[in-house]
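Undergrad: Have a look at this prediction, sequence included:
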Amino acid sequence: MTNKLKLYFKAAQSAKIGIWEINLETNLIYWDSVTRCIHEVSEEFIPTTKNTIDFYSIDKNRDEIELLIERAIVEGTPFNKTFQITTAKNNIKYVEGICQIEFLNKKPIRLLGTFQDITKEQNLINELQQSVEKFSSIFSSANDAIFIIDISNGIITNCNPRASELTEYDNSELVGIHNSELFPVKYRKEVRVFLKSHLTKDNYIVNETYIKTKSGLTIPVEVASGKKFKVGDQTFSVCFFRDISERRNVEENMNMLSLAASETTDTIVIANPKGKAVWANNAYLKLTGFNLQEILGEKAGYLSKGPETDKRTTDKIRKAIQDKQSIKVTILNYNKQKEKYWFELNITPIFDNNNNCINFVGVGRDVTARKEKEFELRGLLEVTSHQNNKLFNFAHIVSHNIRSHASNLSMVVDVIENTENTAEKLSYFELFKEGTEKLSETIEYLNEIITIQKNTNIEKKEIRLKDEIEKTKYALSLSIKESQISIIDTIPEDLTVCVIPAYLDSILLNLFTNAIKYRHPERKAILKIGYEIDESYTIITFKDNGLGIDLEKNGHKIFGMYKTFHGNDDARGIGLFITKNQLEAMDGKIEVESKVGMGSIFKIYLNEK
């Protein structure tokens, strides 16, 4: 190898340029270390005609290198091309391949060439090309009209298709004209000042003006001018023109609406499609106590929420706004001073010609006075209904309880009259005395209820339940004796309940007499009285083994007035009706479980509040 060639190889290696050679007489291929490094093969790799071609993708790359090598061998034609290869380590690289031919007697005998890795440079070129394609796509498909203007003379040098749509001029008509020709004469000075200011500050600025179309139509536009850029010695500016006709129409409509709505006594709030306030009239500001700056940009109604504002109603409003639907609600709001007021609100979405929601209009009024009257009327109705129930219960207590005591006294008198034995007669006088005392006590309770009826609420008293059960058992002792019913209770001596005494007396009498009346004829009657206590109630259970009730057939009317189920001659069908009403008057309730032929369980719930 000559010194000159050695120097060339060293220079090539320093520049990371690989040397390769194909001896056409021996078909041997030579790769230097740089060429091997580019292909990422070891020093032991022996290049051949076949395996060197395998580095080129099976596409036009491989076809092209094969064609160029063939031409070099057959025709002696050199080449300089860029190829994509896949290295031995499966990395994709771009290489620049140069081939020169050595001749002997005008016949190619050797191919000499170089390889240079240009992957980084090619990737940059590819990225630049992609950027150019993206810019070209954005430039062509942008909704805004884009004009590229030569700063030195104001001439339009390029524009996108939207520019033709906006101005009605073809692109060929726009390119080459002065930008001032796009504007009506009276706006040209204004635009010239705008552009001059931009050139001085070199920043992104926006202005509103008008353009004149080819047909003579004047269109309001928003002009935005970005930073300048240079190509060679020329400086250009990119200007964006946006048609704001629709926005101007909306603004004009809003202004007219504002004028019409400002003086109305109804409150009006206008919100954007996301429900954020953009305007409110004086009536709304006066009602809420907020100023316009405080509510702008806030969710309409957000500042009016308070501790008692109904979340379900606010959720409905939020859902209607999300779904772009109308809604009418009445909601408790708070003003800036945290004072409550009732607000009746109608929200209506406003749509453009393309069915896009552009605004919400909320029209409302203060209905506090009306709501207070409604509450007052509702309260009066509840009091009236409650009082009617009390009077109804009172009337039935009079007829039911006194009749029960009178019946017991009548039974005692009947026994005394039909007994000849003086000692036996005297033994019943104690029962007669107890019966008269019980009757007197009932009348005393009824007199107390008459006094209480003048008030809206009947006062409850704490009494010992065990004592009341014993009193009832004693009052019904003759019936208990005759029926031979066993009454077992597990009520503690110290258990107290908060009740209206007359009501409890009536309830106990009714449940005891029912267990006696409707006992089963084929077994000994038993009544078990138990209790349990939960968070809100003391629950007293009355479990008997009597005839039972068909709840599937009669469950819906078991507590109805004058409803009987067993055909007893003395059944009046009023006891359970009275009991239910008495318990409800005390904010309690009654439940029943029963099976025909097996007995019943009555549960009375006494509200301790």
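TA: Ah, there it is.
Undergrad: going forward, measure contacts and count neighbours with C-alpha atoms only.
TA: Fine.
Undergrad: Next, count neighbours for residue 379.
TA: 12 (other Cα atoms under 10 Å).
Undergrad: any idea which helix or strand carries it?
TA: If you go by DSSP states H and E, residue 379 is part of helix 368-417.
Undergrad: Quick check: buried residues in the next helix or strand after that helix?
TA: Remark: after helix 368-417, the chain's next helix or strand is helix 422-452, criterion DSSP H and E. Buried residues in helix 422-452, counted by 16 or more other Cα atoms under 10 Å: 425, 428, 431-432, 434-436, 438-439, 442-443, 445-446, 449.
Undergrad: Need those residues in TSV (columns: distance to residue 469).
TA: Listed next are these as TSV, based on distance: Cα to Cα, whole Å:
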residue	distance to residue 469
425	27
428	21
431	17
432	19
434	15
435	15
436	18
438	13
439	16
442	15
443	19
445	17
446	19
449	21
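Undergrad: returning to what we had before: quick check: angle from the helix holding residue 379 to helix 422-452?
TA: Interaxial angle of helix 368-417 relative to helix 422-452 (axes from the mean of the first three to the mean of the last three Cα atoms, to 10 degrees): 170 degrees.
Undergrad: For helix 368-417, name the packing helices and strands.
TA: Applying 3 or more Cα pairs under 8 Å, 6 or more residues apart in numbering; DSSP states H and E, we find helix 368-417 packed against strand 340-351, helix 422-452, helix 501-517, helix 575-585.
Undergrad: now the first one, how far from the centre of its chain.
TA: Right, strand 340-351. From the chain centre to the centre of strand 340-351 is a distance of 20 Å (Cα atoms, centre = their mean, to the nearest Å).
Undergrad: try it against this one:
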Amino acid sequence: MKTKKLTINELLAEIADHRKEVRNYKDVLHRIKLVAKMGMWEIDVEKKEVIWSDVTREIHEAEHEYNPSIEEGINFFTKGKSRQAITQAFNKAIEQNTDYDLEVQIKTAKGNIKWTRVIGISEFKDGKCIRVYGLFQDIDQNVKYRMELERQKELFRQTFEFAPNGMALISLEGKWVQVNQQVCNMLNYTKEELSKLTFQDITHPEDLDLDLKLLEELLAGKRESYQMEKRYFDKSSNLVWALLSVSMMKDETGKPLYFVSQLTNITEKKNYQKQHLLKTKDCLTSPILYHTIFARILAIFLCFFL
């Protein structure tokens, strides 16, 4: 197949079109970098010259057209772990031809501390490093959000694990996903043993229907939480009474994830109430008590009417 020969004008027009496409691509790339807060940097190792892109300068809050020396660039990183990490990574790159990708803190020209991501790529020629270049990204908000999320998770874990009463995360199907030690002590199961069971497996049959009905109302959005007195069977099949409080954990879209259950052991209270009720019943049915009460009523009647 013959290739069509283009005239000079056609070639110039095609070149112009290609240049326009390149400019468009560059414009798109620039806009992406602005949105991602990502700049470029380059170090000429032989000349010891540093070049920063506009976005990199903005991240450092440096003046327009400012390009630091290698030492000045390093000194933007906060003293301690960050500066030590970037120094070691840079030296290793120029000595051993290795790349790096770090999350480190900088102190900007205006004195603000922010988290950044630094990607470095080394370029060697004839066994010698001639250039190190890469990307510089502002990730301050992302890192702070991640750290806050981790803090909240740890706070939840501490609250969950060391709560004075039993705490449990229950799957929507009823599996014991996570429990604290108080639940294990109450039901005489290990965490591993409970993870193989559902709450339905160890709930007293007479309490199960009401519990399931309330869970359905929770899932349907008819209630935010519920509380009930409920009987469980422990590992030895002994009856354990608990005051059960249940709410629901949802994701950011409102989709149900888990049931959060709080269990307070009220077995002693229930046993006491039962014993007290039996004693009261015995007293009321006692012949001696019957005659004593009858005698008192007769005495009062005689005082008023004689």
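TA: It's in. Note that this is a predicted model, so its numbers are computed, not measured.
Undergrad: Which single one of the buried residues of helix 422-452 of structure 1 is nearest to residue 74 of structure 1?
TA: residue 449 (129.3 Å; Cα to Cα).
Undergrad: What segments of the stretch 101-250 of structure 1 are strands?
TA: Using DSSP state E, counting those that start in this stretch, the strands of the stretch 101-250 of structure 1 run over 107-117, 145-150, 156-159, 205-212, 218-231, 234-243.
Undergrad: burial count for residue 505 of structure 1?
TA: 20.
Undergrad: Looking at structure 2, name the residue matched to it.
TA: When structure 2 is aligned by TM-score structural alignment, residue 505 of structure 1 is left unaligned.
Undergrad: so what's residue 505 of structure 1 up against?
TA: The contact partners of residue 505 of structure 1, by Cα atoms under 8 Å, 6 or more residues apart in numbering, come to 468, 472.
Undergrad: and if you look at the one 4 residues further on?
TA: Taking Cα under 8 Å, 6+ apart as the contact definition, residue 509 of structure 1 lies against 401, 472.
Undergrad: do you know how far it is from residue 132 of structure 1?
TA: 99 Å (Cα to Cα, to the nearest Å).
Undergrad: Could you do residue 443 of structure 1 as well?
TA: For residue 443 of structure 1, the distance to residue 132 of structure 1 - Cα to Cα - is 104 Å.
Undergrad: Quick one: map residue 128 of structure 2 onto structure 1.
TA: Using TM-score structural alignment, residue 128 of structure 2 sits opposite residue 107 in structure 1.
Undergrad: so the helix or strand harbouring residue 481 of structure 1 aligns onto which residues of structure 2?
TA: Under the criterion of DSSP H and E, residue 481 of structure 1 resides in helix 477-483. The alignment of helix 477-483 of structure 1 onto structure 2 (TM-score structural alignment) covers no residues at all.
Undergrad: what comes up buried for the top helix by length along structure 2?
TA: Counting by DSSP state H, the longest helix found in structure 2 is helix 8-35. Residues residue 33 are the ones in helix 8-35 of structure 2 that count as buried (16+ other Cα under 10 Å).
Undergrad: same deal with stretch 248-256 of structure 2?
TA: For stretch 248-256 of structure 2, a neighbour-count test (16+ other Cα under 10 Å) marks residue 248 as buried.
Undergrad: With stretch 176-190 of structure 1 instead?
TA: 179-180, 182-184, 188.
Undergrad: For those, work out which two are farthest apart.
TA: Most distant of the buried residues of stretch 176-190 of structure 1, by Cα to Cα, are 179 and 184, 11.3 Å apart.
Undergrad: what's the closest of the helices and strands packed on helix 368-417 of structure 1 to residue 81 of structure 1?
TA: Residue 81 of structure 1 lies closest, by Cα to Cα, to one member of these: strand 340-351, at 60.9 Å.
Undergrad: tell me, the closest one lands on which residues of structure 2?
TA: For strand 340-351 of structure 1, there is no aligned range in structure 2, judged by TM-score structural alignment.
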